[in-house]
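Chemist: the following comprises the amino acid sequence and a computationally predicted model.
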Amino acid sequence: MENLKDKVAVITGGNSGIGYAAAKQLKEQGATVIITGRRKDAIEKAALELNVTAIVADQSKVDAIENLALKVKADFGKVDILFINAGIAGLGTIAETSEELFDSIMNVNLKGAYFTLSKFIPILKDGASVVFLSSNTASMPGPGSSVYSSSKTALNSVMKSAALELAPRKIRVNSVSPGPTETEVMKKVGLDEATVKTIMDVVVDKIPLKQMGRAEDVAKMVSYLSSDAAVFITGADIIMDGGMVLS
């Protein structure tokens, strides 16, 4: 079923993980999809695999976001779906966290996401859907995650304000907050398969459903929130973590 036929969708951070899965899902639903990322080779490779459009843009830089919005407007006109997915993680206790780590996380996860929405508001169609990728850590912060958790908690607050501000134009703004999700991130930081499995086993033990989340499941939720089936949902944070926040 092509529930999103003739819709124009922009996904930030679309070259891997949840962003990649969302691009694939929205494309299958009939949308015209544009993915962005700051690494030219990676974003173009993903776009070729997915048969979507790639635009290089760094979400941590406001001028890059502004240029992205201008290019999307010039090439595609108005936008129906905006999935603000790009984000980075980082760990460190409050005593150990450097200003550099604090700024790098906040510049992408909060400032970048905030201004992505800001710069795209003029080219969003009335009735459009905006989805932020948040995290269940916004609801259950833990030791060592103060900056990352704070960035996502603040993002959820922005989402709710945006939902109110954009309601007169029937633009819906929501967030999806996954828990531990199977992506390539651990392999990218150089951990071997045995170490990854050990970490996964510990994590899964904390999840009532005893399984990791899948990027594809998050992508389906983004697709749902972007469809007419969710026309009465705005200002909502959808937690997808197998019950982890309850335990």
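Modeler: Yep, that arrived.
Chemist: contacts, neighbours, all on C-alpha from now
Modeler: OK.
Chemist: so what touches the longest helix along the chain?
Modeler: Looking across the chain with DSSP state H, the single longest helix is helix 146-166. Residues outside helix 146-166 that contact it (C-alpha atoms under 8 Å, 6 or more residues apart in numbering): 89-94, 102, 105-106, 109-110, 113-114, 132, 134-135, 137-139, 141, 171-175, 234-237.
Chemist: for residue 39, which non-adjacent residue is spatially closest?
Modeler: Spatial nearest neighbour of residue 39, excluding adjacent residues (C-alpha to C-alpha, 6 or more residues apart in numbering): residue 56 at 6.9 Å.
Chemist: show me the contacts for that neighbour.
Modeler: 36-40, 43.
Chemist: so after the longest helix of the chain, what's the next helix or strand?
Modeler: strand 172-178 (DSSP states H and E).
Chemist: how about residues contacting that next one?
Modeler: Contacts of strand 172-178 (C-alpha under 8 Å, 6+ apart): 127-136, 156, 159-160, 162-163, 166, 213, 218, 221-222, 225, 231, 233-241.
Chemist: below is an additional structure, to be compared with the one above:
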Amino acid sequence: MAQKFENKVVIVTGGTSGIGLATAKAFADEGASVFVTGRRQAALDAAVKTIGGRVTGVQGDMGKLADIDRLYDAVQQKHGHIDVVFANAGGGEFAALGSITEEHYQSTFDSNVKGVLFTVQKALPLMRDGGSIVLTSSTTSISGTPAFSVYSATKAAIRSFARNWILDLKDRHIRVNAISPGVTDTAGLNELFGGGDQAQGTKDYLAGLIPAGRVGQPEEIAKAVLFLASDDASFVNGVELFVDGGQVQI
């Protein structure tokens, strides 16, 4: 049985843990040659072992343009083209209005907005016409969260990128969609929620607000990303796909 991404070259930024790692592994399992990025070499090496298949790790911070250039230099040397970009790298921390610092603002926007913008723009010379770009947004793009306004604003920007870039890229038939996960059980979320029992208590509380009755798993988000990236979604363009157990629909 043919694999959906056989002979495809896929970029996954922020691929060392959580949703990025699960998605990179899913692409590799479907036959893709996968390039993953991560800031820390040890975590990147561990991710490469976990992903398996035809995977290449490139250390870098996607908020730094020189690191993005190094990623695409590596792709150019091995393949010379890209079929899919999953611009996933990013993160955030809590900071309530009144305590937001310039550093907090700058680091969050550099990672989540500047990084995504230039990850995609610098991929374009290598992107095949008819390719697919998937951006990681968040349910916070349309719903309020206390002390999370800066992060939420970056994810609203990501959603706006998808709407506008489909117009910029229409002549090349490159689709751009945004995936918006809800509460997902990742190490990053546990850290954001304070770790240990505190994190578990927060997740249990949030699970009670989700119609599905539980938080999501990274593998569930990965399946949705692969759908958007695949030919199965050939007429899906510019959407924000919520993978959140129904939370933002109520």
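Modeler: Ah, there it is. Note that the coordinates shown come from a computational prediction; the quantities given were computed from them, not determined experimentally.
Chemist: buried residues in the longest helix of the first structure?
Modeler: 146-156, 158-160, 162-163, 166 (16 or more other C-alpha atoms under 10 Å).
Chemist: just stretch 194-209 of the first structure next, same as before
Modeler: 200, 203-204, 207.
Chemist: want to throw those into a markdown table with distance to residue 52 of the first structure and secondary structure?
Modeler: As requested, these are arranged in a markdown table below (distance: C-alpha to C-alpha, whole Å; DSSP: H, G, I helix; E, B strand; the rest coil):
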| residue | distance to residue 52 of the first structure | secondary structure |
| --- | --- | --- |
| 200 | 32 | helix |
| 203 | 34 | helix |
| 204 | 34 | helix |
| 207 | 35 | coil |
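Chemist: quick one, helices of the second structure?
Modeler: Using DSSP H, helices in the second structure cover 18-29, 41-51, 65-78, 102-109, 115-123, 149-168, 187-192, 196-207, 218-229.
Chemist: what's the most buried one of these?
Modeler: For these, the largest average neighbour count (mean count of other C-alpha atoms under 10 Å) is found in helix 18-29, namely a mean of 25.
Chemist: got a markdown table for the helices of the second structure, with distance to residue 5 of the second structure too?
Modeler: A markdown table is the format used below for the helices of the second structure (distance: least, C-alpha to C-alpha, whole Å):
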| stretch | distance to residue 5 of the second structure |
| --- | --- |
| helix 18-29 | 7 |
| helix 41-51 | 15 |
| helix 65-78 | 17 |
| helix 102-109 | 32 |
| helix 115-123 | 18 |
| helix 149-168 | 22 |
| helix 187-192 | 28 |
| helix 196-207 | 33 |
| helix 218-229 | 9 |
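Chemist: any idea what residue 57 of the first structure aligns with in the second structure?
Modeler: Counting by TM-score structural alignment, residue 57 of the first structure lines up with residue 60 in the second structure.
Chemist: thought residue 39 was touching that match, still the case?
Modeler: Yes - contact status for residue 60 of the second structure versus residue 39: in contact at 5.0 Å, counting by C-alpha atoms under 8 Å.
Chemist: more neighbours: which of the two?
Modeler: residue 60 (23 against 18; other C-alpha atoms under 10 Å).
Chemist: longest strand anywhere in the second structure?
Modeler: Secondary structure of the second structure per DSSP state E: the longest strand is strand 127-136.
Chemist: elements contacting that strand?
Modeler: If you count contacts as 3 or more C-alpha pairs under 8 Å, 6 or more residues apart in numbering; DSSP states H and E, strand 127-136 of the second structure packs onto strand 82-87, helix 149-168, strand 175-181, helix 218-229.
Chemist: what range does that strand cover in the first structure?
Modeler: Mapping strand 127-136 of the second structure onto the first structure (TM-score structural alignment) gives residues 124-133.
Chemist: and that stretch, how far from the second structure on average?
Modeler: In the superposition with the second structure, the average deviation recorded for stretch 124-133 of the first structure is 0.5 Å (mean C-alpha distance after the TM-score superposition for the first structure).
Chemist: what lies in contact with that stretch?
Modeler: By C-alpha under 8 Å, 6+ apart, the list of residues contacting stretch 124-133 of the first structure reads 78-86, 113, 155, 159, 169-177, 222, 225-226.
Chemist: likewise stretch 180-194 of the first structure?
Modeler: Against stretch 180-194 of the first structure from outside (C-alpha under 8 Å, 6+ apart): 16-18, 196, 203, 212-215, 241.
Chemist: for it, measure first residue to last.
Modeler: 18 Å (C-alpha to C-alpha, to the nearest Å).
Chemist: how about stretch 113-130 of the second structure?
Modeler: 24 Å.
Chemist: contacts only, for the residue sitting nearest the centre point of the second structure.
Modeler: Centroid check for the second structure by C-alpha atoms, centre = their mean gives residue 88 as the closest residue, at 2.1 Å. For residue 88 of the second structure, the contacting residues are 12-15, 20, 116, 135-136, by C-alpha under 8 Å, 6+ apart.
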